[in-house]
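Undergrad: I need the structure of the sequence given here:
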Amino acid sequence: MEKTKFLKQIKGNLIVSCQALEDEPLHGSCIMAKMAFAATIGGAAAIRANGYQDIIAIKQETNLPIIGLVKRDYPDSSIYITPTQKEIDELLKANADMIAIDATHRKRPNGEEIQRLINYIKKHDKLVMADISTVEEGLAAVELGADCISTTLSGYTEETQRLSTGPDLELVKALCQKTEVPVIAEGRIKSPQEALVLLKNGAHSVVVGSAITRPQNITESFTEVLKTI
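TA: Below you'll find the predicted structure:
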C-alpha cells in the first residue's frame, strides 16, 4: 500500500493486534483470521499480525492493511520481533503492507545491522514500522528511514523495565515533540479512554492487542478485581 494512503487510513484510528503464540488458547491461523474479521467489523483501521500463516489467513477474511512481523528467538540476542532478513523474507512472501521490526539499540542475531534490514525492506517497496523503547531509539529509527515509530517495546527492554503498568504516555509525547514522523502508541493500553488520551497527546494512531484479543488476560483483569471484595 502507498505510504500516504496507509498513514491517512490509520490516522486517529485503531490498529488491532491479532496474535496468539503457541502456548496460548487461541493459537492458530484460522482463529486469528476470525479475530481480525471481528476487529474489522468493529471498526479497526488495520491489523498487526505475527507470521506468514496468520497473515495469509487474515488476508482471506479482511481487506484491511496488515502490519506484519515474525516473532522468533535467537540464542545470541534478546531481539524477538523480526530479528533478521530471514523473517523479513517471510513477510515479503506473505505480502504484508508494512513490516514491523525491532529497532532498539540491542545487539541483533547473527551480527545483522538494522540499517541494512530497513534498506532491504524499502528496496522491496514495503513500509517500515520501527518498534522502539526510548526516545533515542525512536529518533535513530527516523534517521534510518522508518516510515513510523511505535512504542511497542517500552517496558520490555532492560532500560525500560521499570515501566510495568499503563501505556508510556511520556514517551509518546516526547517523540511527537521531536519528530514529524508518525508516532504509533502501543503497549499496555487497556481501555478506550487510555487510547483517547494517547491520541490527544499526539499519537498518530494506537495499537491494542491483549485488551481486545486475549480473553485469558481480559478474564484475569475481572477476576483480580473481584478478589478484592
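Undergrad: can we go C-alpha only for contacts and neighbour counts from here?
TA: Noted.
Undergrad: for G68, give me its contacts.
TA: R48, A49, N50, G51, I55, L91, A96, D97, M98, I99, A100 (C-alpha atoms under 8 Å, 6 or more residues apart in numbering).
Undergrad: now do A94
TA: Neighbouring residues of A94 by C-alpha under 8 Å, 6+ apart: Y52, Q53, I55, I56.
Undergrad: structure for this one too, so we can compare:
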Amino acid sequence: MNKDLIQALSGGLIVSCQAYAGEPLYGSDTMAKLAVAAREGGAVGIRANSPADIAAIKESLALPIIGIWKARYDDSQVYITPTYKEAIAVAEAGADIIAIDATSRRRPGGESLADIVKLLRSEYPHCLLMADVSTLDEGLQAEVMGFDIISTTLSGYTEYSPQQKEPDFNLVEELARRATIPVFAEGRIQSPEQACQCLLLGAHAVVIGSAITRPEAITKKFVDGLTQRPELVGKE
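TA: This next block holds a predicted model:
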C-alpha cells in the first residue's frame, strides 16, 4: 500500500467532480476547472469519472485522483468501473486510486471481482484499489480480496442496503471498527457537520460530490425549500 498517499488523504475532504451528458457542466475542461476550484477550497483529493476527465484533471493539478468509469451493461446492475476493461482505462488515464463497485451483485459478463483485483495488482501495482460497497459484509470481503481502501459509496444504491436520506453512519462506524484498512465515508453527506461526524466515527477521509459540485441539485434544494414556504415567495 502507498502509505504516503493514504496519509496525505487522512482527515481530509475529497471532492467528487462529475457531470453527465446533457448537463450544463458536462465536459472534461469544465471538470478540470471544477477540480482546481475544489483544490483552492482545501480539498486533498478528487474523485473523477471517465478516462477523459481523469486525464484532464491530472494535467491541471497535482492532487491524488480516485478514478472511476461508469458504464452500463444489460446483464448487470453494476456500473461503477464494472469490468476489467474500464479499470485499466482508468489506470492508464492516470488515476492514483481505482474505485470499483465491490458489491455482491453479478458483474457484466459474469466477471469475477477477485480476478479483476488480481489482474490489477499484477498489471498496475502503482495504483491503489478502492472498494465501493453498500454493506458491512461487502466491505469486509473486499479487504480479504486485497483492496487497499473501503468506501461506503453504494449504501442505499443496492436494494438490500439501507434506503435513507442521511449518510449511513452505522456502516461507516462498523467498517472503521472491524476493517484494518482505511474506510472512506461517501454518500448523501450534505453538511460539514455530517462530514465531521463521519470522521468522529472512524472514517479516514470524506468524499462529497453533489453537495459541492452539482449546482443544479444545490439550486433545487433551495428552490424546494422556498416552495415549502409559499408566503415567502415574491416577498420583498
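Undergrad: just give the TM-score of the two.
TA: Scored against TM-score structural alignment, normalised by the length of structure 1, the superposed chains reach a TM-score of 0.97; 227 aligned residues with a C-alpha RMSD of 0.9 Å.
Undergrad: next step: the contacts of G68 of structure 1 restricted to helices.
TA: Taking DSSP state H, the ones among the contacts of G68 of structure 1 that sit in helices are I55, L91.
Undergrad: buried subset of the contacts of G68 of structure 1?
TA: R48, A49, N50, G51, I55, L91, A96, D97, M98, I99, A100 (16 or more other C-alpha atoms under 10 Å).
Undergrad: separation between the residue nearest to the fourth one when sequence neighbours are not counted and N50 of structure 1?
TA: So the one you mean is G51 of structure 1. Nearest residue to G51 of structure 1 in three dimensions, chain neighbours excluded: V70, at 4.8 Å (C-alpha to C-alpha, 6 or more residues apart in numbering). Going from V70 of structure 1 to N50 of structure 1 by C-alpha to C-alpha, to the nearest Å gives 5 Å.
Undergrad: before we move on, what about Y74 of structure 1?
TA: Y74 of structure 1 is 17 Å from N50 of structure 1, by C-alpha to C-alpha.
Undergrad: and if you look at A130 of structure 1?
TA: Distance of A130 of structure 1 to N50 of structure 1, computed by C-alpha to C-alpha: 15 Å.
Undergrad: so which bits of the longest helix along structure 1 are buried?
TA: Of all segments of type helix in structure 1, defined using DSSP H, the longest is helix 29-42. Buried residues in helix 29-42 of structure 1, defined by neighbour count with 16+ other C-alpha under 10 Å: S29, C30, I31, M32, A33, K34, M35, A36, F37, A39, T40.
Undergrad: what's the farthest-apart pair in these?
TA: Using C-alpha to C-alpha, the pair of the buried residues of helix 29-42 of structure 1 lying farthest apart is S29 and T40, separated by 16.3 Å.
Undergrad: for structure 2, which segments count as helices?
TA: Using DSSP H, helices in structure 2 cover 3-9, 28-40, 51-60, 84-93, 113-123, 136-145, 169-178, 192-200, 210-213, 215-227.
Undergrad: counting neighbours, what do you get for E22 of structure 1?
TA: For E22 of structure 1, the neighbour count with other C-alpha atoms under 10 Å is 9.
Undergrad: same question but for S78 of structure 1, I mixed them up
TA: 15.
Undergrad: now it: how far from P109 of structure 1?
TA: S78 of structure 1 sits 8 Å away from P109 of structure 1, taking C-alpha to C-alpha as the criterion.
Undergrad: repeat that for I132 of structure 1.
TA: When distance is defined by C-alpha to C-alpha, I132 of structure 1 is 17 Å away from P109 of structure 1.
Undergrad: and those two? Which one has more around it.
TA: I132 (25 against 17).
Undergrad: contacting residues for the residue nearest to Q190 of structure 2 when sequence neighbours are not counted?
TA: The spatially closest residue to Q190 of structure 2, leaving aside those adjacent along the chain, is A211, at 5.5 Å (C-alpha to C-alpha, 6+ apart). Contacts of A211 of structure 2 were listed using C-alpha under 8 Å, 6+ apart, and they are I189, Q190, S191, A217, I218.
Undergrad: which among those end up buried?
TA: In the contacts of A211 of structure 2, burial by neighbour count holds for I189, Q190, counting by 16+ other C-alpha under 10 Å.
Undergrad: could you work out the most separated pair of the contacts of A211 of structure 2?
TA: Among these, S191 and A217 lie farthest apart (C-alpha to C-alpha), at 14.2 Å.
Undergrad: trace the residue nearest to G51 of structure 1 over to structure 2, please.
TA: Matched by TM-score structural alignment, V70 of structure 1 corresponds to W69 in structure 2.
Undergrad: residue contacts, whatever residue of structure 1 lines up with L199 of structure 2?
TA: Aligning on TM-score structural alignment places L199 of structure 2 opposite L199 in structure 1. By C-alpha under 8 Å, 6+ apart, the contact set of L199 of structure 1 is G12, S205, V206.
Undergrad: among these, which recur in structure 2?
TA: Here is what carries over to structure 2 from those, by both residues aligned by TM-score structural alignment, their matches' C-alpha atoms under 8 Å: G12, S205, V206.
Undergrad: so the first one is in contact with S205, correct?
TA: Yes - counting by C-alpha atoms under 8 Å, a contact exists between G12 of structure 1 and S205, whose distance comes to 4.9 Å.
Undergrad: out of the contacts of L199 of structure 1, list just those in strands.
TA: S205, V206 (DSSP state E).
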